[in-house]
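Asker: Could you look at this predicted model? Sequence included:
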Amino acid sequence: MSDDGLIKVKYVQRQKAADGSDLLYFRKGGYREGPLKAAFGTQALQDEVKLILDRIAKVELANSTPRPGTVGGMLKAYRKSSEFLTLAQITRSGYDDYIEEQIADIGDVLLGEVTRSWIIGLRDAWALRGHNAANKRMQVLKNALAPAILDEKDTRIDGDPFHKVAKVKRPHAAGEANPAWQDYEVTAAIEDAIARDTPGLARAIALGRYGGFRRGTICNLPLHARTKGYDKHGDPERRLYWLTEKRIVLADKREDARLIDVIARTPNRAFTVAYNANGMKWKERQLNQAIERLMDRLARAGKVRAATDEDGKVYCPLTIHGLRHARGVELALAGASDSEIMSQLEQTSEAAAKIYRRQANRRKLADAAQDKIDNVIEIQRRGKAKNAG
């Protein structure tokens, strides 16, 4: 309230009428309404403005809420579906960002306008942001529109617009996303972590390489998941028994002797097997950063493979997921079947297992070819030595 007893009301402007009286108008942004009925500086004017603001807020809310029969409406419904709610927390979090973005960008598109050519155009536009991000956005949209596509009574979407729409391919120059670690690199990383008094990081690396666990399970695997069991001969053995974090698949397997060794050499400092420098369980992003710092330092020291970025800075291209790939290739090289690989890595489909087997077969064939070359070189060497003698 001002000194003259008048109530100050925001968004009100005064203008002089032809007869000299005051006309009051409401203005907020591009919205204008008036002349207002109440007198300037009164409680009645404040109440009148409040009613206008409430009405504007309702309109803005209605405009921001996806309408039924639109892509935005399907995205909003997908977020509340059991399919979405049963996803892993980290997956839901990532999908949430894509859903918000798509509601803002394409939320007003009517379902009848969703065609294969529209989907392809959208995919190509998203491809500019990177192949992985584009494919994830496509998957979220496909999941959200699935009920309308599969419902035979719902004719708003004609057929399956995603049919024969290929994913965005990884650029050839990008290289392998998560290259498998070599054994010398695993050893270098574990020994460096122990030497620097970060035993929980050494354990995390060992769980990925010798347990084949995903990052989420590495961060959350509790000490009591290491159980005592008995082998087929009745001898005691250490086993890992736990529901994995992402796929909620039961891990029930004998613990690798190399993992047992790393855990035996390091102390228990948390209720989880792996832990951060503060003796607390790892957060996934925190573990990523710790692995990156460790491997970049080892790359600069020439102890693990190295690459150079656009600025000429040396870094290590290895990621924590590459530890799981190393375990998968190792299993395939040992002759494990697809089902055995799936059981070891807690997978629900054979797709990844087949990839590991193909990688292992290529390595075997490449090594066999090199053996033949070595044999030819050895024969030539012996021939030259014989002629020289």
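Answerer: Looks like it arrived, so ask away. Numbering: from 1, shown residues only.
Asker: switch to C-alpha atoms for all contacts and neighbour counts from now on
Answerer: Fine.
Asker: Could you check how far the residue lying closest to Lys283 once chain neighbours are set aside is from Val273?
Answerer: Distances taken as C-alpha to C-alpha, 6 or more residues apart in numbering place Cys219 nearest to Lys283, at 6.5 Å, with adjacent residues excluded. Using C-alpha to C-alpha, to the nearest Å, Cys219 is found at 8 Å from Val273.
Asker: As a check, name the ranges of all strands in the stretch 201-350 of the chain.
Answerer: Using DSSP state E, counting those that start in this stretch, the strands assigned to the stretch 201-350 of the chain run over residues 226-230, 236-243, 250-254, 307-308, 314-315.
Asker: just the helices in this protein please.
Answerer: Using DSSP state H, the helices of the chain run over 43-64, 71-79, 82-85, 89-106, 116-127, 131-150, 183-195, 199-211, 215-220, 257-264, 284-300, 321-333, 338-345, 351-388.
Asker: Throw those helices into JSON lines and include mean neighbour count and distance to Glu245, thanks.
Answerer: As requested, those are exported to JSON lines (neighbours: other C-alpha atoms under 10 Å; distance: least, C-alpha to C-alpha, whole Å):
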{"stretch": "helix 43-64", "mean neighbour count": "14", "distance to Glu245": "35"}
{"stretch": "helix 71-79", "mean neighbour count": "22", "distance to Glu245": "20"}
{"stretch": "helix 82-85", "mean neighbour count": "13", "distance to Glu245": "14"}
{"stretch": "helix 89-106", "mean neighbour count": "15", "distance to Glu245": "9"}
{"stretch": "helix 116-127", "mean neighbour count": "16", "distance to Glu245": "29"}
{"stretch": "helix 131-150", "mean neighbour count": "18", "distance to Glu245": "20"}
{"stretch": "helix 183-195", "mean neighbour count": "16", "distance to Glu245": "24"}
{"stretch": "helix 199-211", "mean neighbour count": "26", "distance to Glu245": "14"}
{"stretch": "helix 215-220", "mean neighbour count": "22", "distance to Glu245": "5"}
{"stretch": "helix 257-264", "mean neighbour count": "15", "distance to Glu245": "20"}
{"stretch": "helix 284-300", "mean neighbour count": "17", "distance to Glu245": "12"}
{"stretch": "helix 321-333", "mean neighbour count": "23", "distance to Glu245": "14"}
{"stretch": "helix 338-345", "mean neighbour count": "19", "distance to Glu245": "12"}
{"stretch": "helix 351-388", "mean neighbour count": "13", "distance to Glu245": "18"}
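Asker: one more structure, for comparison:
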Amino acid sequence: MIERPTDKVKYVQRIRRPDGTVDLYFRKGGHREGPLRSADGSPELQAEVNAILSRLARTQAAQTPKAGTVGGAIERYRKSADFIGLALSTQVEYGRLLKEIELDVGDVRLAEVDKSWVRDLRDLWAPRGHKATNDRVQMLKNVLKPAVEDDRIKTNPFSGLKKLAPPHDADEVNLAWTDEEVDAFIALALKRNMPGLARAVALGRWGGFRRGTICNIPLSARIIAQDDDGLAQRRLYWTTEKRKVLCDKREDSRLSAFLESTPAKALTIAYNQRGHPWKVRALNQAVTRLAIALAETKRARPNLTPHGLRHARGLELAYAGASDAEIMAQLEHTTERAARIYRRQAERRRMADSGQDRVDNVVALKAERKRSSNGA
């Protein structure tokens, strides 16, 4: 039985035992300690509680990152508007990286951070893989940005720092799906009675959405609006999960036709086998399983990912001649960087095809001359 203290000693809790005796415990938040040595109502009780409070304060101070260190900058970043404004799933992933970085270099003073230190740290992380390394370097850059801007770090230590390149024999990350692979995947998903998964792939390929949006975009995001001529059109209107960017675009006719041909079984456009919204990890796993089955029968390349569907949409826009601004609006980008990448890839393909056309013309011309020579 727990009794309320009567002597006003804060954080003291009384527990009465079956034999009538009373034990005293210290309780603050999740910390519990006792039984206490001091007698109930004695002057020594407050002194014992004060000693415990002092010890807890010292422990907390030792665990709290010191100001002027990388750990202090990490703690400040966790409380910043930039971090709080991220989607919850992104906060969880970033939090994991921040914890690892704090364990590695949290005690390093900001005065010690310079280009050579960052370069050495990147090389130290390199055995973890190029993506893991680059993710950590980018996270550290986000954390230290305020310190660079207010001159606590005198020069930008990330200026000129190159990303860690993948091994030469590594597969391309997030391959852009071909139309044949999309068609094969959707056909297999429908054959296995997984229309919600097929819808998820359709949203990625013909809507260009990130995985978080694919998992959460509701049926109500599909609205009927009027175009400039007053004619009805289907539009997608939603605030995306990751960057909180407004999506307001006409629905691709291929997506419209597919969604109309498949059942809507949930409040979200895409759904899992139980008719519930997808979780990002579960969606990744479901796509991987079917993609592996397609790869085994040579109907798709290995290592297809949901994000590769978004790349396919971006390249399609670029091949069609869309501007950077148009690509940004379609894919809900906040910067032009990704749009420029898609456009450069499309331009390289056009130039490569143009070069092959020239070769084909020369080959055809030589063949024609040879036939003419033989005929003479």
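Answerer: Ah, there it is. Note that this is a predicted model, so its numbers are computed, not measured.
Asker: anything in contact with each of Cys219 and Val273 of the first structure?
Answerer: Residues touching both Cys219 of the first structure and Val273 comprise Ala204, with contact defined as C-alpha atoms under 8 Å, 6 or more residues apart in numbering.
Asker: In TSV: the strands of the stretch 201-350 of the first structure, plus distance to Asp183 of the first structure and mean neighbour count.
Answerer: Formatted as TSV, the strands of the stretch 201-350 of the first structure follow (distance: least, C-alpha to C-alpha, whole Å; neighbours: other C-alpha atoms under 10 Å):
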stretch	distance to Asp183 of the first structure	mean neighbour count
strand 226-230	24	14
strand 236-243	22	17
strand 250-254	21	18
strand 307-308	18	12
strand 314-315	19	18
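Asker: Point out the one among those strands that comes closest to Asp96 of the first structure.
Answerer: Asp96 of the first structure lies closest to strand 236-243 among the strands of the stretch 201-350 of the first structure, at 24.5 Å (C-alpha to C-alpha).
Asker: I'd like to know which elements the closest one is packed against.
Answerer: Packed against strand 236-243 of the first structure, as judged by 3 or more C-alpha pairs under 8 Å, 6 or more residues apart in numbering; DSSP states H and E, are the following elements: strand 226-230, strand 250-254.
Asker: The first one aligns to what range in the second structure?
Answerer: By that I understand strand 226-230 of the first structure. Taking TM-score structural alignment as the measure, the second structure aligns residues 222-226 with strand 226-230 of the first structure.
Asker: how close does that stretch sit to the first structure?
Answerer: Its aligned residues in the first structure lie a mean 1.0 Å from stretch 222-226 of the second structure after superposition (mean C-alpha distance after the TM-score superposition for the first structure).
Asker: contacting residues around that stretch?
Answerer: Contacts of stretch 222-226 of the second structure (C-alpha under 8 Å, 6+ apart): Ala232, Gln233, Arg234, Arg235, Leu236, Tyr237.
Asker: again, only using 6 Å
Answerer: Contact with stretch 222-226 of the second structure is made by Ala232, Gln233, Arg234, Arg235, Leu236, as judged by C-alpha atoms under 6 Å, 6 or more residues apart in numbering.
Asker: Same check on stretch 44-62 of the second structure?
Answerer: Ser38.
Asker: Report the separation between the two terminal residues of stretch 339-358 of the first structure.
Answerer: With C-alpha to C-alpha as the measure, stretch 339-358 of the first structure spans 15 Å from end to end.
Asker: To which residue of the first structure is Gln285 of the second structure aligned?
Answerer: By TM-score structural alignment, Gln285 of the second structure lines up with Gln289.
Asker: Could you measure from that match over to Lys16 of the first structure?
Answerer: 65 Å.
Asker: go on, Asp256 of the first structure?
Answerer: Distance from Asp256 of the first structure to Lys16 of the first structure, by C-alpha to C-alpha: 87 Å.
Asker: Please identify which of the two sits among more neighbours.
Answerer: Higher neighbour count among Asp256 of the first structure and Lys16: Asp256, with 16 against 10, using other C-alpha atoms under 10 Å.
Asker: Please name the nearest non-neighbouring residue to the more buried one.
Answerer: For Asp256 of the first structure, ignoring the flanking residues on the chain, the nearest one in space by C-alpha to C-alpha, 6+ apart is Tyr210 at 6.1 Å.
Asker: what do we get in the second structure for the one you found?
Answerer: Tyr210 of the first structure maps onto Trp206 in the second structure, by TM-score structural alignment.
Asker: Which residues are in contact with Ser38 of the second structure?
Answerer: By C-alpha under 6 Å, 6+ apart, the contact list for Ser38 of the second structure reads Glu44, Leu45.
Asker: at 10 Å what do you get?
Answerer: Leu24, Glu44, Leu45, Gln46, Ala47, Glu48, Val49 (C-alpha atoms under 10 Å, 6 or more residues apart in numbering).
Asker: does Tyr271 of the second structure really touch Ile214, like I thought?
Answerer: Yes: with contact defined as C-alpha atoms under 10 Å, Tyr271 of the second structure counts as touching Ile214 (9.3 Å).
Asker: Name the residues contacting each of the two.
Answerer: Joint contacts of Tyr271 of the second structure and Ile214 (C-alpha under 10 Å, 6+ apart) are Arg199, Ala200, Pro277, Trp278, Lys279, Leu283.
Asker: Take the residues you listed and lay them out in a markdown table including distance to Leu36 of the second structure.
Answerer: Conversion of these to a markdown table gives the following (distance: C-alpha to C-alpha, whole Å):
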| residue | distance to Leu36 of the second structure |
| --- | --- |
| Arg199 | 62 |
| Ala200 | 59 |
| Pro277 | 51 |
| Trp278 | 51 |
| Lys279 | 48 |
| Leu283 | 52 |
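Asker: Now compare the residues you listed and name the two farthest from each other.
Answerer: The span of those, defined through C-alpha to C-alpha, is set by Arg199 and Lys279 at 14.4 Å.
Asker: Give me the residues contacting stretch 142-153 of the second structure.
Answerer: By C-alpha under 10 Å, 6+ apart, stretch 142-153 of the second structure touches 68, 70-78, 80, 82-83, 98, 109-114, 136-139, 141, 154-158.
Asker: now swap in stretch 267-278 of the first structure and tell me
Answerer: With contact meaning C-alpha under 10 Å, 6+ apart, stretch 267-278 of the first structure is reached by 197-207, 217-226, 263, 279-283, 286-287, 290.
Asker: same check, this time on stretch 129-138 of the first structure
Answerer: Applying C-alpha under 10 Å, 6+ apart, the external contacts of stretch 129-138 of the first structure come out as 94-95, 97-99, 101-102, 119-120, 122-128, 139, 141-144, 162, 166-171.
Asker: Then stretch 317-324 of the first structure?
Answerer: 175-183, 185-186, 204-215, 218, 287-289, 291-292, 295-296, 299, 304-308, 328, 330, 345.
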